[in-house]
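> The following block contains a protein sequence and its predicted model.
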Amino acid sequence: MTHATPPGWYPDTGLPATERWWDGTAWTAHTRPFVDAVPQQPGLAGPQQDLPAAPYGFGPPSAATPAPVPAGRRGPGGGLRRVVPLAVGAVVVVAVAVTVAVTVVNSGGGDGKAAHSPAATGAPASHPATAAGTHASGAGAPPTADPALLVDQLNGITLPVPDGWEKPTSTVEDVTTMRTSHSYTCPGDSASFCYHGTVTSRTADQSDVSSAEAVAKADIEDAADSSYDKDLVGDLDYDGITSHTRTESRPVNVAGRTGYLVRWRVRTGAGPGGYVQTVAFPSSLGSESMVVVRFAFDAGPDGPPLHVMDTITSGIRPIGDATSGGVGSSIAP
């Protein structure tokens, strides 16, 4: 019987002393140093043997299942379509031929039995200090089941979840997300649901920008547009943004790293508008790529208090940090 290997960091057989992120179905572009590597045993048998090998120097995964399409869409501010007619086109997968090296293993009795090398089997070796996105310091598995924590395994952080918020299992953007549990009909689109507060965590799109300040200032406009202007399918759930005002722009300490925060007050054609915020900071994993946490809070009496943005930001911790457990239970919505 084979079992799917959970998302996590596993040795990259094509890059010595390096781990690559397996998202549960395919290898990604994220890597980090494998600081306490344990030699992988040839011919490893077990439930992970059905995974594709990480290609040398990384490339497209060799046999990954296409990612599932979420059932609904998140509109600006976290809106979810009530009815979404989707036409799913056929996806043509081109297989990449891989030359498999075979290692002849002498087991001591000189029987000359042959076994595939780790690159041939394609099965990432299970490692207690690095599997499932944990740190090489030997921390345990991330507390994904803790309702008070939102876990971003890919970027190695946890965020405190305010009381009354939820962690949806799927979103159209497929990024780590939490939002207010209560939804309402979007003021500019009666066919959509919107949410008074939404927070997402992702890897920064601006790969050519190195400073947290530059990343935050470049991202805030996209954060505002995706929350209160046109959504992913072009709908205007709030009749679009009519104006914005920058209310904050300053350095901030996040998860022990120096980051930068930018906050806008946006006004919309329908509804009270809201506040959007981008917090950018270097990841503690791998090449320290920038992490972006986006906030979208409705203005007006129904929106979450702005201090919740600050509380969530100050509560961001590296996965496995001893102070991260249960932080979110003290945050009022």
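In hand now; what should we look at?

> hey, let's count contacts and neighbours off CA atoms from now on
Noted.

> Next secondary structure after the biggest helix by length in the chain?
Longest helix of the chain, by residue count under DSSP state H: helix 212-228. Later in the chain than helix 212-228, the nearest helix or strand by DSSP states H and E is strand 241-254.

> Name the residues of that following strand that are buried.
Residues of strand 241-254 classed as buried: Ile241, His244, Ser249, Pro251, Val252, Val254 (neighbour count, 16 or more other C-alpha atoms under 10 Å).

> okay, now the one to match up with it:
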Amino acid sequence: MSMTTPPGWYPDPSLPAVERWWDGTAWTAHTRPAGAVTQPAAVVVPPKRFGPARIAVAALVVAAVVAGAVLLRPGGGEAPEAGRPPASASAAAPAPAAPATPSAAAEPSAAPSEDGGVLTDQLNGITLPLPKGWEKDRIGVDQAPTMVTTDRYQCPAGTRQCPPGRVTSRSLASAAPTFKAMAEADVAEAAERLYGADTLGHSPYGGVVAHQVVAARETAVAGRTGYLVRWRVTTGKGPGGYVQSLVFPSPGGTEQPVAVRFAFDAVPQGPRPALMDEIVRGIRPIGSSTGGGVGSSIAPPGHG
């Protein structure tokens, strides 16, 4: 005599996370979360008048229901094959995969860092070679891209520490008709800015008291023609130094005037004035196939 699948809770074929009630003939609309523990369903044993054979069948049904309920409890394993609903309706679907733990949001990649051997002026589209013994200044002069010598010495006036070499690249707003006139006007402003009082009113060099022009010429910079003027300045305190203003059109296509300002203190540990020319020769447009300068080939500082 063939056996039918006894009524009970079985894994829903379409929703593995729930169990659905099988009434012995078909699936019903009743569901519950998978793994819920309930008492075995009561089964009414038919009356004795059905005879010994029918009683034996009923006993087998009761045993199957009890065994199925026990085995379906957590840790009880799967129901025996004889107790499963028909394969067409009750084939257990694979257990759902555990949801992946959300990973931390990927931090936005940071912007590409500048080449360690150059100082980049993004606004004006140029790079300047960074000589040995120099570093990029985090703050800069007037918030412009700036590099300074790593060595420091006590400023001529006061107890502050001064870098003997400073170079700054900045946009220049000038109504002068030529780059020569722009450079001549800018070097005076650069001397006051770099050797006069700072934004806090301190004057570590005692200000500029005199100057002498030691260089003034047209020069090629980053594929453009510009002009430079160099002064030897005398300061109120200390040995003074050299100030240079180099003005040329930006290679970025705007033709905006760019002023690169130099200040080299005339102290034994200060950079030699010839280093100014080496830096000028190493200025390149950003993205130039020849690179942004040859900072590694520029000699260490030394006053000359």
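Here it is on my side, so go on. Source: prediction; values computed, not measured.

> Got a TM-score for the two of them?
The TM-score (TM-score structural alignment, normalised by the length of structure 2) is 0.60; 190 aligned residues with a C-alpha RMSD of 1.6 Å.

> quick one on the thing from earlier: between the buried residues of strand 241-254 of structure 1, which sits nearest Thr144 of structure 1?
Nearest to Thr144 of structure 1 among the buried residues of strand 241-254 of structure 1, counting by C-alpha to C-alpha, is Val254 at 20.3 Å.

> That closest one -> structure 2?
The alignment partner of Val254 of structure 1 in structure 2, by TM-score structural alignment, is Val221.

> now do Gly320 of structure 1
Correspondence of Gly320 of structure 1 to structure 2, assessed by TM-score structural alignment: Gly287.

> Identify the spatial nearest neighbour of the counterpart of Val208 of structure 2 in structure 1, chain neighbours not counted.
Applying TM-score structural alignment, one finds that Val208 of structure 2 aligns to Ile241 in structure 1. Closest residue in space to Ile241 of structure 1, ignoring its immediate chain neighbours: Thr268 at 4.3 Å, by C-alpha to C-alpha, 6 or more residues apart in numbering.

> what's the counterpart of that neighbour in structure 2?
Under TM-score structural alignment, Thr268 of structure 1 pairs with Thr235 in structure 2.

> so who does its match touch?
Shown in contact with Thr235 of structure 2 (C-alpha atoms under 8 Å, 6 or more residues apart in numbering): Tyr195, Tyr205, Gly206, Gly207, Val208, Val209, Ala210, Gly241.

> swap the cut-off to 10 Å and go again
156, 191, 195-196, 204-211, 241 (C-alpha atoms under 10 Å, 6 or more residues apart in numbering).

> of those residues, closest to Thr120 of structure 2?
Taking these together and measuring to Thr120 of structure 2 by C-alpha to C-alpha, the closest member is Ala191, at 23.0 Å.

> gap between the closest one and Val247 of structure 2?
Counting by C-alpha to C-alpha, to the nearest Å, the gap from Ala191 of structure 2 to Val247 of structure 2 is 15 Å.

> Compare these two (neighbour count), which wins?
Val247 (32 against 25; other C-alpha atoms under 10 Å).

> got the contact list for the aligned partner of the more buried one in structure 1?
Under the alignment by TM-score structural alignment, Val247 of structure 2 pairs with Ala280 in structure 1. For Ala280 of structure 1, the contact set (C-alpha under 10 Å, 6+ apart) comprises 201-204, 211-217, 219, 251-252, 254, 257-262, 290-294.

> Check Pro147 of structure 1 too.
Contacts for Pro147 of structure 1 (C-alpha under 10 Å, 6+ apart) come out as Pro160, Val161, Pro162, Asp163, Trp165, Glu166, Lys167, Gly326, Gly328, Ser329.

> gap between the match of Val254 of structure 1 and Arg138 of structure 2?
On the measure of C-alpha to C-alpha, Val221 of structure 2 and Arg138 of structure 2 end up 25 Å apart.

> before we move on, what about Val118 of structure 2?
14 Å.

> My read is that Val291 of structure 1 contacts Gly259, right?
Yes. Val291 of structure 1 is in contact with Gly259 according to C-alpha atoms under 10 Å; the separation is 9.4 Å.

> intersection of neighbour lists for those two?
Taking C-alpha under 10 Å, 6+ apart as the criterion, Val291 of structure 1 and Gly259 both touch Ala212, Val215, Ala216, Val279, Ala280, Phe281, Pro282.

> What's the second one aligned with over in structure 2?
With TM-score structural alignment as the criterion, the equivalent of Val215 of structure 1 in structure 2 is Met182.

> okay, now its match: neighbour count?
Met182 of structure 2, neighbours per other C-alpha under 10 Å, totals 26.

> Repeat that for the one 4 residues further on.
Here the count is done by other C-alpha under 10 Å, and Asp186 of structure 2 has 23 residues near it.

> from what I can see it touches Ser174, true?
Yes. The pair Asp186 of structure 2 / Ser174 is scored as a contact, 9.0 Å apart, by C-alpha under 10 Å.

> All the strands of the stretch 201-304 of structure 2, in order from the start?
In the stretch 201-304 of structure 2, strands defined by DSSP state E, counting those that start in this stretch lie at 208-221, 224-235, 241-249, 257-265, 284-285, listed in chain order.

> Quick one: closest of those to Glu114 of structure 2.
strand 284-285 (13.8 Å).

> how far apart are the closest one and its match in structure 1?
Superposed on structure 1, strand 284-285 of structure 2 shows a mean distance of 0.4 Å to its aligned residues (mean C-alpha distance after the TM-score superposition for structure 1).
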